[in-house]
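1. I'd like to go over a predicted model; first the sequence, then the structure.
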Amino acid sequence: MTPLTIKDIAQLAGVGVSTVSRALNNYPDVNEETKQKILAIVEKYNYSPNQNAKILKQNATNNVSIVVKGSANPFFEVIIERMQQDLEKHGYNALVNYIDERSDEISEASKLNVEKKLEGIIFLGGTAGRFEKELTKFRIPCVVSTVYVPLPPDCNKACVCVDDRAAAAMAMDYLVENGHRHIAIIGGERGNRDGIDLRFEGAMESLRKHGIEFDERFYAESKFSLSDAYSAMSRLLFPGTPITAVLAMSDIMAIGAAKAITDSGLKIPDDISIIGYDGIDMAYFYNPTLATIKQPANELARISVDILIRLINGEKIESNQIQLETEMIKGCSVKRI
């Protein structure tokens, strides 16, 4: 009888090759039931890992790619660092790959999958519409972090995010409750069915609730960068502008916008109030301290990695769509008028 390979063991157990490898090497992240199932097969067929070391090495790379959409967003830095730590702690090689905000993340990840023989992919940021259409083309487990994606149940794909619509509504409520009616919004490109659209919808829901009509002239599109947000805010500061407050869809946008406001001779919050989104450290140390919606960066990272590892190990997860809570940080950048 031809000796079994690690691939044969994986097929008999109904799991991936990397899961067999990790079970045989007694990694703690393999489900006990799965581990015992693999060991029972190994014993039944008298499988010897040492005889198959070469095959094991060829098949189990332990490579996981973190595909990051955009390279100028400090909010992602905390998440990436935690993801790398958690993946490496479990024996995976965390390969961080940055792509431009306008790039196709699915196409880029497909190339990486072929080149690096990935065990799994974490997408950090990206376009929900594209994920919804094309994510299932990957046979390997994938987790989309910080973006909501409608996913079929019982697949090896998941998303971990916050409720962007509710969080943006909370930010807009705060501005309106402080007396503001002429409010501008600085955000990304709309129409991609992603977090930007959800945040815009949430802001609009808040305005409608308060009987305020939004003037589309006061939406300024920006990349997630200081310089682009500076330019976007500058376009809103036309002579006689009635704007008294700005909702920025990221803290980095808010800080770039704030610089444009002060450079024009206006003061924050005396002349124009501003609120951001993300809760990065820089928002706390900005002067005045920035009002913002804080996302749980460490939890987003931890849960994304935990779910990916469980999917790689062939384990079932209770839900493949996880939404975490946000927190309002009032800061000192919003004035009551």
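-> Perfect, I can see it now.
2. okay, CA-based contacts and neighbour counts for the rest of this
-> OK.
3. need the contact partners of the strand or helix carrying Arg22.
-> Assessed by DSSP states H and E, Arg22 sits inside helix 17-24. The contact list for helix 17-24, computed with Cα atoms under 8 Å, 6 or more residues apart in numbering, reads 6-7, 9-10, 30, 35, 38-39, 49, 56, 59-62, 119, 312-314.
4. next, the buried residues of the helix or strand following that helix.
-> As assigned by DSSP H and E, the chain's next helix or strand after helix 17-24 is helix 32-44. For helix 32-44, the neighbour count (16 or more other Cα atoms under 10 Å) marks 34-35, 38-39, 42 as buried.
5. just send those back as CSV, with distance to Asp306 too.
-> Shown next, in CSV, are the buried residues of helix 32-44 (distance: Cα to Cα, whole Å):
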residue, distance to Asp306
Thr34, 16
Lys35, 17
Ile38, 21
Leu39, 23
Val42, 27
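6. use this one as the comparison:
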Amino acid sequence: MEKISEVNIKDIARFAGVGVSTVSRVINNHPDVNKETKERVMAVIEKHHYVPNNSARNLKRNQSNTIGVLIKGITNPFFSRMIKVIEKEITRRKYSMILHQVESDADEIDSAIELSMEKKLKGIIFLGGCFNHSQQKLAAIKIPFVLTTITSLDDSVDKTVFSSISIDDFAEAYKAVDYICKAGHREIAIISAAPDDQSIGWLRLEGYKKALEDNGIPVEAQKIVSTGEFSLQCGYDSINKLLSQTRFTCVFCISDMLAMGAAKALLDSGKKIPDDVSVVGFDGLEMARFYSPSITTIYQPDEAMALDSVKTLMDVLENEGVHRHVKFDATLIEGESFRPLNGERSDNALLP
């Protein structure tokens, strides 16, 4: 794909060999532009991914009332309920929704630009993915967008050009591991994301490391296993690797899917949960409550986050609201997969 560049209406006119007024008439679908000229201008617009900054007004005739939901990690059950809530709320507000899967090795921004041009989207909600994109890259999206469950990790990015709805992944991972430490565990392993992860996996790993440090526990490389996907199989395989290289009394998994896969591997190896090894997950999946043993986990308020994502986007679209960044609190929920070694239970935990 051609490198994204910033162009304005004068550039489009120059590239197409026409006047600015002609470009304006093409954008607004005026009938007094001949077919050949219109096609030439539209080809230049598409080539340079140009959408006017005031697109919500000037492209009204060309745009549909459609919101794009771009999801990276569509097999992750954590997103299933969020998608249902988002679609219901979008429909209630008299819009339609397009769900678009972004492959794990694809660029979210490129996918968003292509989809917004093809479907004339009004706005975009991103679910999941890696968001360490530059200011120039984000600015290439000319319609309002919301990052949901994620936010930009680049402090130099202008946060006024987009919204984000998430939890504080670093702080919530810290909360989980600090809870494990305070319960008497000293040998704590983690199943984390790939080493090159630049999103929530990295934040949760950093929260784990900081909690160990603050509790006077050294971070040991052999107790950290990285995996490419948040899947049951990856959790299963990761535990077998941990069992072969280190000793641990608790494993913290950065997703419930990893935790359930890890628990299965521990049971298959002859370990008892939580008598021999405790397991703590992250996300608060419904299926984790019904797993045996039920998983102690960090619960994300998925429904509230989904609703707020739509509300935030609509405020920008319909009420000329400003972009905002909201962090929800998550909740530690104790299940049957965790055993304190000091005989105490945390007063901060919400018992199921």
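-> Done, it's in. Only a predicted model underlies this, so the values are computations on that prediction, with no experimental measurement involved.
7. care to give me the TM-score?
-> TM-score of the superposed chains, computed with TM-score structural alignment, normalised by the length of structure 1, equals 0.80; 289 aligned residues with a Cα RMSD of 2.3 Å.
8. run the chain-centre distance for the helix holding Arg22 of structure 1.
-> From the chain centre to the centre of helix 17-24 of structure 1 is a distance of 28 Å (Cα atoms, centre = their mean, to the nearest Å).
9. show me what counts as buried in that helix.
-> Buried residues in helix 17-24 of structure 1 (16+ other Cα under 10 Å): 17-23.
10. cool, stretch 117-127 of structure 2 as well?
-> 117, 119-127.
11. residues near the alignment partner in structure 1 of Leu317 of structure 2, how many?
-> In structure 1, Leu317 of structure 2 lines up with Ile312, judged by TM-score structural alignment. Counted with other Cα atoms under 10 Å, residues neighbouring Ile312 of structure 1 total 21.
12. what's the distance between the residue most central in space within structure 1 and His90 of structure 1?
-> Nearest residue to the geometric centre of structure 1 (Cα atoms, centre = their mean): Thr146, 2.6 Å. The gap separating Thr146 of structure 1 from His90 of structure 1 is 22 Å, by Cα to Cα, to the nearest Å.
13. likewise for Lys330 of structure 1?
-> Where His90 of structure 1 is concerned, Lys330 of structure 1 sits at a distance of 38 Å (Cα to Cα).
14. one more: Asp270 of structure 1?
-> Taken as Cα to Cα, the span from Asp270 of structure 1 to His90 of structure 1 is 50 Å.
15. so which of those two has more stuff around it?
-> The residue with more neighbours, out of Asp270 of structure 1 and His90, is His90; 17 against 13, by other Cα under 10 Å.
16. that one matches what in structure 2?
-> Match for His90 of structure 1 (TM-score structural alignment): Arg93.
17. ok, now Arg139 of structure 1?
-> If you follow Arg139 of structure 1 across to structure 2 using TM-score structural alignment, you land on Lys142.
18. where's its match, which helix or strand?
-> Residue-wise, Lys142 of structure 2 maps onto no helix or strand under DSSP H and E.
19. wouldn't it be in contact with Ala56 here?
-> No: in this structure Lys142 of structure 2 lies outside contact range of Ala56 using Cα atoms under 8 Å: 9.6 Å.
20. show me where structure 1 has helices.
-> Secondary structure of structure 1 by DSSP state H: the helices cover 6-13, 17-24, 32-44, 53-59, 74-89, 105-116, 128-134, 164-177, 195-209, 226-236, 251-263, 281-285, 297-312.
21. how many neighbouring residues does Glu77 of structure 1 have?
-> Neighbours of Glu77 of structure 1 (other Cα under 10 Å): 15.
22. next one: Tyr148 of structure 1
-> 28.
23. likewise Glu216 of structure 1?
-> 9.
24. mind checking what it lines up with in structure 2?
-> That one, Glu216 of structure 1, aligns with Ala221 by TM-score structural alignment.
25. can you check Tyr277 of structure 1 too?
-> So, by TM-score structural alignment, Tyr277 of structure 1 is matched to Phe282.
26. which ones are touching that match?
-> By Cα under 8 Å, 6+ apart, the neighbours of Phe282 of structure 2 are 253-256, 259, 297-299.
27. how about these in CSV, adding distance to Leu243 of structure 2?
-> Listed next are those as CSV, based on distance: Cα to Cα, whole Å:
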residue, distance to Leu243 of structure 2
Cys253, 15
Ile254, 18
Ser255, 19
Asp256, 19
Ala259, 15
Thr297, 22
Ile298, 24
Tyr299, 27
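28. can I get those in TSV including distance to Val102 of structure 2 and neighbour count?
-> Listed next are the contacts of Phe282 of structure 2 as TSV, based on distance: Cα to Cα, whole Å; neighbours: other Cα atoms under 10 Å:
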residue	distance to Val102 of structure 2	neighbour count
Cys253	24	29
Ile254	21	29
Ser255	20	28
Asp256	22	32
Ala259	25	31
Thr297	27	31
Ile298	26	25
Tyr299	25	20
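29. all good on my end, thank you.
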